[in-house]
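Enquirer: Have a look at this fold, sequence not included:
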C-alpha cells in the first residue's frame, strides 16, 4: 500500500510530461505535413541546381 504513495505522483508527473511533449509537437508544426516526406522520395531532383563551389580562403 505504501508504494502507491510513490507510484501515483510519479505517474502524474509522467502523464504531465507526455502531454506537454505532445502539445509542444503540435504547436511546433510536427504534424502539419504528414504526406509530404513520403512523396518527396518519389520526386526526381534533377532540376535542382547544385550550390556554387566556395573559393578557398586566402591565408594572410
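Expert: Done, it's in. All values derive from a computational prediction rather than experimental measurement.

Enquirer: Please make it C-alpha for all contacts and neighbour counts, starting now.
Expert: Noted.

Enquirer: Check which element follows the host helix or strand of residue 22 along the chain.
Expert: Taking DSSP states H and E as the definition, one finds residue 22 inside helix 4-27. Heading C-terminal from helix 4-27, the first helix or strand you meet, by DSSP H and E, is helix 36-40.

Enquirer: Off-centre distance for stretch 25-39?
Expert: Remark: stretch 25-39 is offset 9 Å from the chain centroid, using C-alpha atoms, centre = their mean, to the nearest Å.

Enquirer: what about versus this one:
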C-alpha cells in the first residue's frame, strides 16, 4: 500500500509530461503537413551511382 503513495503521483506526473510534450509538438507545427511528409518518403531524390 505504501508503494501506491509513490506510484500514483509518478504516473500522474509522467502523464502530464506526455501531455505537455504533445501540446508542444502541436504548437511547434509538427503535424501541419502530414500529406507532404508521407509523399516525400516515397520520392527518391538521390541520383543512381554512375560507376
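Expert: Yes, it's here. These numbers come from a predicted model, not from an experiment.

Enquirer: TM between them?
Expert: TM-score of the superposed chains, computed with TM-score structural alignment, normalised by the length of the second structure, equals 0.74; 45 aligned residues with a C-alpha RMSD of 1.9 Å.

Enquirer: mean distance, the helix holding residue 22 of the first structure to its aligned residues in the second structure?
Expert: Once fitted to the second structure, helix 4-27 of the first structure is off its aligned match by 0.4 Å on average (mean C-alpha distance after the TM-score superposition for the first structure).

Enquirer: so that helix aligns onto which residues of the second structure?
Expert: Aligned by TM-score structural alignment, helix 4-27 of the first structure falls on residues 4-27 of the second structure.

Enquirer: contact partners of the matching stretch?
Expert: Residues outside stretch 4-27 of the second structure that contact it (C-alpha atoms under 8 Å, 6 or more residues apart in numbering) are residue 31.

Enquirer: mind redoing it with 10 Å?
Expert: Under the criterion C-alpha atoms under 10 Å, 6 or more residues apart in numbering, residues 28, 30, 31, 32 lie in contact with stretch 4-27 of the second structure.
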